[in-house]
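Student: Build me a model:
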Amino acid sequence: MNEDMNIFNTLESEVRSYVRSFPTIFTKAKGYKMWDKAGKEYLDFFAGAGALNYGHNHPKMKEKLIEYITSDGITHSLDMASTAKAEFLNKFNDVILKPRELDYKIMFPGPTGTNTVESALKLARKVTGRTDIISFTNGFHGMTIGSLSVTGNSMKRKGAGIPLQNVVTFPYDNYVDDQNSLDYLERFLEDSGSGVAIPAAMILETVQGEGGINAASPEWLKKIESICKRWGILLIVDDVQAGVGRTGTFFSFETAGIKPDIVCLSKSLSGYGLPFAVTLIRPDIDKFAPGEHNGTFRGNNHAFVTATAALDFWKDDTFEKEIKVKSEMIYSFLQKLVDTYPELKGEVRGRGFMVGIASEVDGLSNKIAAKAFENGLIMETSGPKDEVFKLFPPLTIDEQGLKQGFEVIENSIRSIVKEPVTI
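Tutor: Predicted coordinates for the structure are as follows:
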């Protein structure tokens, strides 16, 4: 297998990352399982970093896509009208927006998470006439210049090669234990001597994925919304990773009872792992001129087809109830690990299927993830120091698959924390 990997080591750029964490050549995937060239089976508790909430190669979506392709359906159309786009727009409005009493115009930016964030930041600045954005500690919003400017990770920010400006970063919920961070934020907005101008927007994730699985409380989110309304600041919720059911509801902000001005969606929106993003915009701020934000691949009709099929999961509350039951299983398992293995010095974080354990022991989470991969389970780490190993299985995984994964994870932890110390 090492010889087979040489092609990547020799020809692919040094920027490659996941192939280093999971050094094998994958050949097949179905549901919550993947297989490599040697035939080894892996449980996928990574799910494409949240892009595969319905698992790999979902049969209904695959059937619809194959049917569309073999009938010579439109593949590429920029933002021209197509039947596939019309069907998605209608179904998304009927199944997702109307039942939640949400009124948004649907914009198709380029098909990536970073592009929906870029479009949101541009629109906020255009609508308000202001330049600054408030972001929050440990936020991650993408790797292009605009979205990188509102991202907290210093290593990723340095990759820009230029100063990242017009952004002020404030503490996320529970970032500082001994003070209310939002009182601090409001004081800055009120004080003409603070050096902080009224921003165009605030951007946040309700659960920070790459930043360490930090979950904001409903109270904190409601206070953010009230501050934004008071000062005429647009609220952007980046639901690229936390949305589409990952935290238990289609939008991660539903449980907080807030209604953002702009919502960014991508990753699992296509349902099949195809590139696809939308920016949801409050109708009265839908102010882009025609073509003012565009992209060659914003008309990904194959993604329209699979995304439309994926919305069947949300026609009633059955799927949401299933997510809740399995989420409780995952959370209980993680809490048991923290209690059983004090060597972890661990803390359970997150909501729904977006959870993990933060370990105070330097490097331990990386060791656990590496051992789990060796034992046939794929999961990644997150946080400023990779201190969190996180569980991101597909939302469609059955209880047997979860329990099988739990066993692998616990065995991996046991072998790491119980192994003898060599001197």
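Student: Please make it C-alpha for all contacts and neighbour counts, starting now.
Tutor: Fine.
Student: quick one, what contacts residue 253?
Tutor: Counting by C-alpha atoms under 8 Å, 6 or more residues apart in numbering, residue 253 touches 206, 259.
Student: how close does it sit to residue 217?
Tutor: 10 Å (C-alpha to C-alpha, to the nearest Å).
Student: Next: residue 378.
Tutor: 29 Å.
Student: Would you confirm that residue 186 belongs to a strand?
Tutor: No. Under DSSP: H, G, I helix; E, B strand; the rest coil, residue 186 falls outside any strand and is assigned helix.
Student: Could you pull up the residues touching it?
Tutor: Residue 186 touches residue 227, counting by C-alpha under 8 Å, 6+ apart.
Student: Report the central residue of this structure.
Tutor: residue 241 (1.2 Å; C-alpha atoms, centre = their mean).
Student: the helices in the stretch 251-400 of the chain, which residues?
Tutor: 301-310, 318-340, 364-374, 399-417 (DSSP state H, counting those that start in this stretch).
Student: Now render these as CSV, adding mean neighbour count and distance to residue 283.
Tutor: Shown next, in CSV, are the helices of the stretch 251-400 of the chain (neighbours: other C-alpha atoms under 10 Å; distance: least, C-alpha to C-alpha, whole Å):
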stretch, mean neighbour count, distance to residue 283
helix 301-310, 24, 22
helix 318-340, 17, 28
helix 364-374, 21, 44
helix 399-417, 17, 41
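Student: Nearest to residue 12, out of these?
Tutor: helix 364-374 (22.1 Å; C-alpha to C-alpha).
Student: angle of the closest one against helix 399-417?
Tutor: Interaxial angle of helix 364-374 relative to helix 399-417 (axes from the mean of the first three to the mean of the last three C-alpha atoms, to 10 degrees): 120 degrees.
Student: circling back to that earlier point, enumerate every residue touching the residue lying closest to the residue nearest to the centre of the chain once chain neighbours are set aside.
Tutor: Here the nearest residue to residue 241 in space, its sequence neighbours aside, is residue 50; by C-alpha to C-alpha, 6 or more residues apart in numbering that works out to 5.7 Å. Listed by C-alpha under 8 Å, 6+ apart, the contact partners of residue 50 are 241-242, 246, 267-268, 392, 394.
Student: I'd like the structure of this one too, to check against the first:
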Amino acid sequence: MTITPPALSVFETLESEVRSYCRSWPAVFDRAQGSYLHDEDGHTYLDFFAGAGSLNYGHNNPVLKRALIDYIERDGITHGLDMATTAKRAFLESFENVILRPRDLPYKVMFPGPTGTNAVESALKLARKVKGRESVVSFTNAFHGMSLGSLAVTGNAFKRAGAGIPLVHGTPMPFDNYFDGQVPDFIWFERLLQDQGSGLNKPAAVIVETVQGEGGINVARAEWLRALQDLCHRQDMLLIVDDIQMGCGRTGGFFSFEEAGITPDIVTLSKSISGYGLPMSLCLFKPELDIWEPGEHNGTFRGNNPAFVTAAAALNTYWADGQMEKQTLARGEQIERALLAIVDENDGAGVSFRGRGLVWGLEFEDKPRASAICARAFELGLLLETSGPEGEVVKLLPALTVSPEELDEGLRILARSVRETA
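Tutor: Reported below is the predicted structural model:
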């Protein structure tokens, strides 16, 4: 595919230098449907990024689009603050009946604002309010958002530096397998908690991703997550699972922690909870933690009613019968086989892979190669991004609705891109 980068335009002359994805994908996109995007010059791209995980059901999913159009055409409420609306009621009833009740999860639901970092901020604030302590423990290579509280529990040095002020009240601990299995799980963390001379203030909570997406597709073992929950219970700390990118079915089950059999005290959701790419986030927590005063955590855009409409349609369409989880795991096996073949083809070249469900990472010891592979894939019509602290991992994040044929197409392009950048 021959792609002519867009000429100097309003994007370069008016938009801030902070823009990033458009630098990796120099095209002006115009339309999208399912797993494909089309630019204004007629080029087609297979999407293995899915809006950073916010489009689990593909672009302009026809079922969700129909529900949204019908709602708008009847002049349904668009902006409602936190008022009761029919759209919010339909979402809450669907979420309870399709997601929470079948999993025996007791959570109260909070709408903290439109984005993932809003959900994380509310979770941190609530944990500190409940426990009366300031410190929160996070993990190496974690990513939890770009606002100050979320950045304080994020590991990436580049993103932390953008804060411009000290990021306090967060303490990092080693994520699962950080020491390549050479150190027993939590020995350092627990020793600091027990030692009155350690200098670690008693934490209110621990926040964790079961799979670190931005951190390099680092997958926590189920036994590690169970041990972490046990440690939190023994040490009177709340366990917060950030499921913003890995929830809503990305790893198979609706929640990524289901496989481990744990029940976090607090859970954050965003990205694909609306199903359609509309801004929406949730903070879920056990009922006994609901000590908020009315209006104590406020926000103008907490109630995105069009997002409630598409969210309810997504839950009722894809999660009522249990088939989505089975399909995601089957598609994941298809990716795993393809990545194994790529690693075998690059034997001795420092290539490895890891993942769960429909999130996978291909890591390169030659770190700049990952970016070169993504650039070549774009030229061949495939959208991929890198992750990891040095961009050393090629990240695969296709829609959950991707077909086996679309997966094969993208995986062939990936394999070709790896060969052509060797």
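Student: What does the TM-score come to for these two?
Tutor: Remark: TM-score between the superposed chains equals 0.98 [TM-score structural alignment, normalised by the length of the second structure]; 417 aligned residues with a C-alpha RMSD of 0.9 Å.
Student: Helix, strand, or coil at the residue nearest to the centre of the first structure?
Tutor: Assigned by three-state DSSP, the conformation of residue 241 of the first structure is coil.
Student: Could you check stretch 105-123 of the second structure and say which residues are buried?
Tutor: 107-123 (16 or more other C-alpha atoms under 10 Å).
Student: quick revisit: relative to residue 93 of the first structure, which of the contacts of residue 50 of the first structure is nearest.
Tutor: residue 268 (17.3 Å).
Student: my read: that closest one touches residue 53, true?
Tutor: Yes. Counting by C-alpha atoms under 8 Å, residue 53 is a contact partner of residue 268 of the first structure at 5.8 Å.
Student: Now for the two: what residues contact both?
Tutor: Counting by C-alpha under 8 Å, 6+ apart, the residues touching both residue 268 of the first structure and residue 53 are residue 244.
Student: Which position in the second structure pairs with the residue nearest to the centre of the first structure?
Tutor: Aligned counterpart of residue 241 of the first structure in the second structure: residue 245 (TM-score structural alignment).
Student: residue in the second structure matching the residue nearest to residue 241 of the first structure?
Tutor: Match for residue 50 of the first structure (TM-score structural alignment): residue 53.
Student: just residue 152 of the first structure next, same as before
Tutor: With TM-score structural alignment as the criterion, residue 152 of the first structure matches residue 155.
Student: Give me the number of neighbouring residues for that match.
Tutor: 20 (other C-alpha atoms under 10 Å).
Student: same thing with residue 75 of the first structure?
Tutor: With other C-alpha under 10 Å as criterion, residue 75 of the first structure counts 17.
Student: Repeat that for the one 5 residues further on.
Tutor: Residues near residue 80 of the first structure, counting by other C-alpha under 10 Å, number 9.
Student: again with residue 360 of the first structure
Tutor: Close neighbours of residue 360 of the first structure, defined as other C-alpha under 10 Å, add up to 15.
Student: Can you give me every residue that contacts it?
Tutor: By C-alpha under 8 Å, 6+ apart, the neighbours of residue 360 of the first structure are 344-346, 387.
Student: now do 10 Å
Tutor: 343-347, 387-388 (C-alpha atoms under 10 Å, 6 or more residues apart in numbering).
Student: that older thread, can you redo the contacts of residue 50 of the first structure as CSV, where the extra columns are distance to residue 79 of the first structure?
Tutor: Formatted as CSV, the contacts of residue 50 of the first structure follow (distance: C-alpha to C-alpha, whole Å):
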residue, distance to residue 79 of the first structure
241, 24
242, 27
246, 28
267, 20
268, 21
392, 33
394, 31
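Student: where along the stretch 51-200 of the first structure do the helices fall?
Tutor: Along the stretch 51-200 of the first structure, counting by DSSP H, counting those that start in this stretch, helices occupy 59-70, 83-92, 113-128, 145-149, 154-158, 181-190.
Student: need those helices in JSON lines with distance to residue 164 of the first structure, can you?
Tutor: Conversion of those to JSON lines gives the following (distance: least, C-alpha to C-alpha, whole Å):
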{"stretch": "helix 59-70", "distance to residue 164 of the first structure": "40"}
{"stretch": "helix 83-92", "distance to residue 164 of the first structure": "35"}
{"stretch": "helix 113-128", "distance to residue 164 of the first structure": "14"}
{"stretch": "helix 145-149", "distance to residue 164 of the first structure": "5"}
{"stretch": "helix 154-158", "distance to residue 164 of the first structure": "8"}
{"stretch": "helix 181-190", "distance to residue 164 of the first structure": "21"}
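Student: Which one of the ones you listed lies nearest to residue 12 of the first structure?
Tutor: Closest to residue 12 of the first structure of the helices of the stretch 51-200 of the first structure is helix 154-158 (C-alpha to C-alpha; 19.8 Å).
Student: Give me the contacts around the closest one.
Tutor: 138, 140, 142-145, 148-151, 163-164, 384.
Student: quick one: which of those is most hemmed in?
Tutor: residue 150 (31 neighbours).
Student: Does residue 340 of the second structure touch residue 360 like I think?
Tutor: No. The pair residue 340 of the second structure / residue 360 is not scored as a contact, 11.6 Å apart, by C-alpha atoms under 10 Å.
Student: shared neighbours of those two, which are they?
Tutor: 353-354.
Student: which residue numbers in the second structure go with stretch 399-409 of the first structure?
Tutor: The aligned range for stretch 399-409 of the first structure is 404-414, by TM-score structural alignment.
Student: which residues touch that stretch?
Tutor: 35-36, 45-48, 330-332, 334-335, 338-339, 342, 373-374, 376-384, 394, 396, 398-399, 403, 416-420.
Student: make it 8 Å
Tutor: 35, 46, 48, 331, 334-335, 338, 373, 377, 380, 382.
Student: Translate residue 31 of the first structure into the numbering of the second structure.
Tutor: Residue 31 of the first structure maps onto residue 34 in the second structure, by TM-score structural alignment.
Student: quick one: that match and residue 56 of the second structure, what's the gap?
Tutor: 10 Å.
Student: With residue 76 of the second structure instead?
Tutor: Distance of residue 76 of the second structure to residue 56 of the second structure, given as C-alpha to C-alpha: 25 Å.
Student: In terms of packing, which of those two has more residues around it?
Tutor: More neighbours surround residue 56 than the other of residue 76 of the second structure and residue 56, with 33 against 16 (other C-alpha under 10 Å).
Student: With residue 249 of the first structure as the reference, measure out to residue 314 of the first structure.
Tutor: 10 Å.
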